[in-house]
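1. Here is the input, now give the coordinates:
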Amino acid sequence: MERWLALELASTIRHDGDGGVTDDLATAQGTTRWIHEQRDLLADRISAGELAADENLRLGIVELRQAVRALFARAVSPAPPSPADAHRLMTADQALAHLNTAAAREPVVPQLDWPAEGVPATRLLSAENDLYVRLVAALARAAIEFLSSPQRAQLRSCTAPRCVRYFVKSHGRQEWCKPSCGNRARAARHYKRQRTSADGGSAPS
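-> The predicted model follows:
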């Protein structure tokens, strides 16, 4: 399954397996761990393998995540957004402004690479020395790329009980982010039908 850096960032808020929600970015240590787990997706943007997050970087990434999740909620509308933060989302205008400002903090210039025996390709050369700024800007640009791509139209909020993930549909009939969520949703539907039947056809209270 293809991975998108913006989706990985949004998914740092997730179901904890026990009926609650956990935050992978709740601490600087957790944020460092998450950054290292994304090193392959970040490789073309920044070398993050040895980067350790402090509280300022953690907060910067969390604020960016809030903007990304607000724009994900806009992308899936009129379907409901993830229930994890539906009651406290930024406005779309606030989210757009935050995302674009974060992306603009790293000045980059395109450079042309053209090997003698290869095809020309573009790479971006950064003019920013602060790795923290570069990381947040890279995450913001990844979100911009995702939200302006065809994948945005396939973005969904998983409707399985207790799930809070966003996902990209990989086939036309996909309703849930993963098979376990599908199993849980089908079990919940079956239970609801059983309750309705037991109550004589009335909807459960």
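
2. contacts and neighbour counts: CA atoms only from here.
-> Noted.

3. who's in contact with the one helix or strand Val62 maps to?
-> Taking DSSP states H and E as the criterion, Val62 maps to helix 55-76. By C-alpha atoms under 8 Å, 6 or more residues apart in numbering, the residues outside helix 55-76 that reach it are 6, 9-10, 25, 27-28, 31, 80-82, 86, 89-92, 94-96, 98-99, 102, 132, 136, 140, 143, 152-153, 155-157, 166.

4. and this one, so I can compare the two:
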Amino acid sequence: MLALEFVSTVRATRSGPVDALADVAGMTAWARENAGGLALGDGFTATEELRREVVELRQAVRALFARAVAPGPASAADAHRLPGFAGSLDLVNAAALAVPTASRLEWPDGGPPAARSVPAGGADESARIRAVLASSAIALLAGAERELLRACPAPRCVLYFVKEHARQEWCSTGCGNRARAARHYRQHKAR
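-> Prediction:
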């Protein structure tokens, strides 16, 4: 899911949080890895302005995710420095509305027809990328998966995830192992 990939550009390592969008090279690499979902060509290269706008949008989406998981805790990565809810909501909606979309029928030889959303007007690349990312976040937050959205409670993890089954507590088995090891260590240290 593109919205989760987007907010997961802030990750945790042993040395602390890492931002995949910290510079133009990182933004370019991440966008190229997600080129299909962002409808980008092979030669895409980010600009500093695009990177700043995308990071601002990401922080707004993370603020909305933090609200969606409440009363549970938000991601520890940036809960203390997220923008306010109302401003975040306005920014995400404005980004999504900046590029209206239309359905286009595609019918490949030997395949079934399919509808695909495409930009309805001539929008610049930055607005189009932010519109796709904002729309993905809106779809997740307005859909049934919002109720399954969680912030991973494992030590040092900063990711959000969609709970896939009733017993899932962490974003990955690695985080589950770290959480169990930390709990075991605390229990044995207290003795």
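
5. Can you pull the TM-score for these?
-> Superposed pair, TM-score by TM-score structural alignment, normalised by the length of structure 2: 0.91. Supporting alignment: 190 aligned residues with a C-alpha RMSD of 1.9 Å.

6. Buried ones among the contacts of helix 55-76 of structure 1?
-> Buried members of the contacts of helix 55-76 of structure 1, scored by 16 or more other C-alpha atoms under 10 Å, are 6, 9-10, 25, 28, 31, 81-82, 89-90, 92, 95-96, 98-99, 102, 132, 136, 140, 143, 152, 155-157, 166.

7. thinking again about what came up before, next secondary structure after the helix holding Val62 of structure 1?
-> The C-terminal neighbour of helix 55-76 of structure 1 among helices and strands, as given by DSSP H and E, is helix 92-104.

8. which residues in structure 2 does that next one align to?
-> Using TM-score structural alignment, helix 92-104 of structure 1 lines up with residues 85-97 of structure 2.

9. And Pro80 of structure 1? What does it align with in structure 2?
-> Counting by TM-score structural alignment, Pro80 of structure 1 corresponds to Pro73 in structure 2.

10. Quick check, Ser82 of structure 1 in contact with Tyr166.
-> Yes - Ser82 of structure 1 is within contact range of Tyr166, at 7.0 Å (criterion: C-alpha atoms under 8 Å).

11. quick one: common contacting residues for the two?
-> Ser157, Cys158.

12. Would you quantify the distance from the closest residue in space to the match of Pro80 of structure 1 that isn't next to it in sequence to Leu57 of structure 2?
-> Once flanking residues are discounted, Pro73 of structure 2 sits nearest to Ala151: 6.9 Å by C-alpha to C-alpha, 6 or more residues apart in numbering. Computed as C-alpha to C-alpha, to the nearest Å, the Ala151 of structure 2 to Leu57 of structure 2 distance reads 19 Å.

13. what residues does the helix or strand where Ile129 of structure 2 lies touch?
-> Ile129 of structure 2 is part of helix 125-142 when elements are defined by DSSP H and E. Here helix 125-142 of structure 2 makes contact (C-alpha under 8 Å, 6+ apart) with 1-3, 6, 37-38, 50, 53-54, 57, 61, 65, 68, 92-93, 95-99, 119, 146.
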